[in-house]
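In: What follows is a predicted protein model with its sequence.
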Amino acid sequence: MGFFRRLLLTGTVFCAVLAGAASARAESMDDLAPYKMIRSLQFVQDTVVLGDHSAMEMQRFLLSTIDERLRTADSAIFDDPRNVDAALVYAMSGGNPETLELLIKKDIAGHFDSRLTDALRGYLGGRGTQSVKSLAEIFPEYKRSKVGPYLALVSANSVIRKDPKLALSYFDWARLVAPGTIVEEAALRRSIYIASESGWIDKSMTYANRYARRYLRSPYASQFADLFVKLAVDHFGSVKEEDILEILSFMDVPRQREVYLRMARLAAISGKNKLAVLAAERAQMLAGEGESLPKALADLYSGLASVPSSDVAAAMDTIIAIPDDQLSPKDRALKAAARAVAEEVLRTPQASAAQQTTDKADKPVEAENASYEGLNEAEMADRAMDPQARGEETPVAAAEPEQGKKEQQEPQEKAGIDPAFDTFVSSGRSKLDEIDALLKGEGS
């Protein structure tokens, strides 16, 4: 029942906004207060993050309409503080930063707090770090005002790198005072990132759980999926399998499958083979009848993870069997890299030339040993001591050239100790260099 009431209310508001906007255009919008337009914008934005993507076009329409209204408004309209707040909320809600600049230039009466506008101008102009101190000083004063939740988001974004703990406190405040809104959605999504990067895994999982319960239908949910996949892969071990299953349980089957495939891919690339195989198996289980693409991707990521295992031959067969036309260019590159590694692992090095030479050199020794057969111990001793009996010239004359020959042969044997093995290693290194270059281009 609540859904239908909300749907009816949304339709009513849309009609009212459209009718009001049409009437306002006919009357040059002189009688339409900016704060009323901002209320409509906030409602539409909240509706979007709750899952009504059809409202996104209305959001764009309202932003452009409010922009025009603010630019053409008489300065006296800002005698009402609600319109001042509306202009600030507009600037922090994806509005045109140049409009705020224009309003500040026209503000002869001092309706706008210069401390706040200067900090916002720095932040919106890409100079967020320069606004940190001023925003920290201003926020306590404005935290309970209409602009408080938006200012909390801006303040948090400006200190994320320098003070992640403070940033989380700003985001927590924004969620507290604006539940069920686009402000809470943004605060939760960014809190997951901060907590994960700071190593606060329990906090990050708590934020992820709350997001999954509330905002999976948001158009920004794909960003959440990327954050969650990275969190699960980077901290697998601290993040338990049951924790992953709990969060994904709030998703429908197609979304679960998509997240598992993303997780399997990133885990395989990152060397988290256990998680890669687990996620790939889950994705395969969720594949519907006749859906070949999810199965092909799951086979690829599972095979990639299995290459370092003892079952590399089976992994090789699985990888080769995956049709290239079912893979994206990046996944085809991954398949080629995995196949190259598997082939190098399975290839048997050939016997070296040095080894073959050694084998041949051993044969005369065996023949010489055989020539001693049938001699008694005394005769064997005499023959061993007598170089002429062995067909040699003299011990000294024979020793010198043999020693020199040995010294000449040793460097050659060291230089080419095993050409086949050396070629094998060089080829493997080349393949690994290619794969490293490929994986450096991968973002998760």
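Out: Thanks, I have it.
In: Going by C-alpha atoms from here, please, whenever you check contacts or count neighbours.
Out: Noted.
In: what comes up buried for the longest helix along the chain?
Out: Criterion DSSP state H: the longest helix present in the chain is helix 2-26. Using 16 or more other CA atoms under 10 Å as the test for burial, helix 2-26 gives 10, 14, 17, 21, 24.
In: can you tell me how far the third one sits from residue 39?
Out: Counting by CA to CA, to the nearest Å, the gap from residue 17 to residue 39 is 10 Å.
In: which stretches of the stretch 51-200 of the chain form helices?
Out: All helices of the stretch 51-200 of the chain, identified by DSSP state H, counting those that start in this stretch, fall at 56-72, 81-92, 97-106, 114-124, 132-142, 148-159, 164-177, 182-197.
In: Equivalent analysis for the stretch 251-400 of the chain, please.
Out: Along the stretch 251-400 of the chain, the stretches classed as helices by DSSP H, counting those that start in this stretch are 253-270, 273-285, 292-306, 312-321, 329-346, 353-371, 377-385, 395-415.
In: winner for burial among those?
Out: Of all these, helix 292-306 has the most neighbours on average by mean count of other CA atoms under 10 Å, namely a mean of 24.
In: which other residues reach whichever helix or strand comes after the longest helix of the chain?
Out: Remark: after helix 2-26, the chain's next helix or strand is helix 34-49, criterion DSSP states H and E. For helix 34-49, contacts defined as CA atoms under 8 Å, 6 or more residues apart in numbering pick out 10, 13, 17, 54-56, 58-59, 62-63, 66, 69-70, 82-83, 85-87, 89-90, 180-182, 185, 215, 217-220.
In: Pick the most deeply packed of the helices of the stretch 51-200 of the chain.
Out: The most buried one of the helices of the stretch 51-200 of the chain (mean count of other CA under 10 Å) is helix 148-159, showing a mean of 25.
In: so how far is that helix off the chain centroid?
Out: Its chain's C-alpha centre lies 25 Å from the corresponding centre of helix 148-159 when counted by CA atoms, centre = their mean, to the nearest Å.
In: Can you check what angle separates it from helix 182-197?
Out: With axes from the mean of the first three to the mean of the last three CA atoms, to 10 degrees applied, the angle from helix 148-159 to helix 182-197 works out at 30 degrees.
In: putting a second one here so we can go through both:
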Amino acid sequence: MARRLRLTLALSGCLLALPADGIAQQRSGTDEGNLSPVHLVRTLQTLQDQIASGSTNAHVAQRVLLTRLDEKLTTMDDSVWQSPRNVQAAVVYVLSGGKPDILRRILAAGHLGAADDVLVRGSLAYVEGREEEAQKLLGGVNPRELPITLSGQVALVQAALNVRDDPAKSVELLDYARLQLPGTLVEEAALRREILVLSQTGDTKKFDLLSRQYLRRFRYSVYAGNFRQRFAAALTRLEFTKDPDYFSRLVAVLSELEPAGQLELYLLVARAAVIQGQTKAAILAANKAYELAAQDKVSAVRATLYRAAAMIVTSQGFDEAARQLRSIDRSVLETADVGLLDSALAMAKFIRESPTEASSAKAITPAAVPEANTAAPLQRPTPTISRAQEVLGQIDKIVRRESR
């Protein structure tokens, strides 16, 4: 892979070194030369595939290459765009992060056939945020009838346009995109997005399967960090505490990662569960994180914080949680976690200083106790604890602001 990256970066460097008017030889409308739109975009795709493999050098080079490709593509003679292959390469370029100006120029040239016209207009509408128009134009395009490289990109776009109204169709399109282009950034993006869609549809078996694939094959992707945060939030949406076997399945999924990666994800899951009021999920994940923390003091403190913040709203765990919260060294915490600690301590103080349970019961509404907490195998909360859980909703707002 290192050799392939060096070759790709070397080729990219050659392209970057060429003057913009060096493409004059390509103004015949053919794509036989090494600087045709097809070849230029292929170089970009090769570079992006290295990004999916975790190359930060490729990620840095991509920004420069996109700028240079934009200069080259927009200065090509209009006759170049009489070739459907060149037009399709331009669509791939824009859907891969390039500027949309080239699509406007192609439309203005007026050389497009009916099918390519729809493709160009639909892609332009999508990247410019005109989703309703993009859906009308691209909704009737069958990606299976397009060249493979283009079909994967179009399927990704169609999946994004359908995810709100028809998540099942979105999953189908993402399946198609990832299977068409294995080992590429398209597959990485399709897997990453499909896992999150599956967390909303509740298909836990496929969620587990694809999560294993992503964590095994794309754990070093430049985009894996963002994925892990969203993955942690997705796990709490699945409410895995309602299924006694699911946490053990989660442990099996995360075992695909090295211990440090597992620790990071368990901490993310624990924090997300605390914020969403899923007490048992937070405790399970925090306990696992604490086991993995070993000599990592900061991670151990975070695990203790998340566990205590979850336990503070339970009658059985209140005293121990309050003690742990008071013992936490806030100097090792990041700003967002300091806010969470302050919120948890404020909740503990509220519980201790609340009126007697009998008096509090008069001010309690049944809806004050979140369903996820009543489902946990803990003693039924007392009225005072229930009141504290009601206050949690207000405290959450503070935590969310500090987390932005």
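Out: Cool, got the structure. Not measured: the values here are computed from a predicted model.
In: Need the TM-score between these chains.
Out: Superposed pair, TM-score by TM-score structural alignment, normalised by the length of structure 2: 0.82. Supporting alignment: 366 aligned residues with a CA RMSD of 2.9 Å.
In: ok, back up a step: export the helices of the stretch 51-200 of structure 1 as CSV, with columns for distance to residue 210 of structure 1.
Out: Converted to CSV, these look like this (distance: least, CA to CA, whole Å):
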stretch, distance to residue 210 of structure 1
helix 56-72, 24
helix 81-92, 24
helix 97-106, 32
helix 114-124, 28
helix 132-142, 26
helix 148-159, 18
helix 164-177, 11
helix 182-197, 8
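In: out of those, which comes closest to residue 33 of structure 1?
Out: Proximity to residue 33 of structure 1 (CA to CA) singles out helix 81-92 among the helices of the stretch 51-200 of structure 1, at 7.1 Å.
In: in structure 2, what residues pair with the closest one?
Out: Counting by TM-score structural alignment, helix 81-92 of structure 1 falls onto residues 84-95 of structure 2.
In: Stretch 385-392 of structure 1 too?
Out: Using TM-score structural alignment, stretch 385-392 of structure 1 finds no match anywhere in structure 2.
In: Also stretch 219-230 of structure 1?
Out: The aligned range for stretch 219-230 of structure 1 is 222-233, by TM-score structural alignment.
In: Give me the number of neighbouring residues for residue 202 of structure 1.
Out: Residue 202 of structure 1 has 13 neighbouring residues, counting by other CA atoms under 10 Å.
In: Point me to the helix or strand that includes the aligned partner of it in structure 2.
Out: Under the alignment defined by TM-score structural alignment, residue 202 of structure 1 corresponds to residue 205 in structure 2. Assigning secondary structure by DSSP H and E places residue 205 of structure 2 in helix 204-217.
In: what's the angle between that helix and helix 185-201?
Out: Using the same axes, to 10 degrees: helix 204-217 of structure 2 against helix 185-201 is 150 degrees.
In: Report all helices and strands that helix 204-217 of structure 2 contacts.
Out: helix 185-201, helix 246-254 (3 or more CA pairs under 8 Å, 6 or more residues apart in numbering; DSSP states H and E).
In: These: which one's closest to residue 281 of structure 2?
Out: Smallest distance to residue 281 of structure 2 across these (CA to CA): 8.5 Å, for helix 246-254.
In: Could you give the separation of that closest one from the chain centroid?
Out: Distance, centroid of helix 246-254 of structure 2 to centroid of chain: 20 Å (CA atoms, centre = their mean).
In: Tell me the buried residues in that helix?
Out: Across helix 246-254 of structure 2, burial judged by 16+ other CA under 10 Å covers 246, 247, 250, 253, 254.
In: To which residue of structure 1 is the third one aligned?
Out: Translated: residue 250 of structure 2. Counting by TM-score structural alignment, the partner of residue 250 of structure 2 is residue 244.
In: my read: its match touches residue 232, true?
Out: Yes: Residue 244 of structure 1 is within contact range of residue 232, at 7.4 Å (criterion: CA atoms under 8 Å).
In: Now the helix holding residue 205 of structure 2 on structure 1. Mean distance?
Out: Taken over the aligned residues, the distance from helix 204-217 of structure 2 to structure 1 averages 1.8 Å (mean CA distance after the TM-score superposition for structure 1).
In: Name the surrounding residues that touch that helix.
Out: For helix 204-217 of structure 2, the surrounding residues in contact (CA under 8 Å, 6+ apart) are 188, 191-192, 195, 198-199, 238, 249-250, 253-254, 256-257.
In: distance of residue 258 of structure 1 from residue 278 of structure 1?
Out: According to CA to CA, residue 258 of structure 1 and residue 278 of structure 1 sit 14 Å apart.
In: so which of the contacts of helix 204-217 of structure 2 comes closest to residue 383 of structure 2?
Out: residue 238 (28.0 Å).
In: got a list of what that closest one touches?
Out: Neighbour list for residue 238 of structure 2: 199, 200, 202, 204 [criterion: CA under 8 Å, 6+ apart].
In: Can I get the helices and strands packed on helix 204-217 of structure 2 in JSON lines including distance to residue 178 of structure 2?
Out: JSON lines is the format used below for these (distance: least, CA to CA, whole Å):
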{"stretch": "helix 185-201", "distance to residue 178 of structure 2": "4"}
{"stretch": "helix 246-254", "distance to residue 178 of structure 2": "20"}
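In: quick one: the alignment partner in structure 2 of residue 302 of structure 1 and residue 399 of structure 2, what's the gap?
Out: Under the alignment (TM-score structural alignment), residue 302 of structure 1 maps onto residue 307 of structure 2. Relative to residue 399 of structure 2, residue 307 of structure 2 is positioned 16 Å away (CA to CA).
In: and if you look at residue 358 of structure 2?
Out: From residue 358 of structure 2 to residue 399 of structure 2 the distance is 30 Å (CA to CA).
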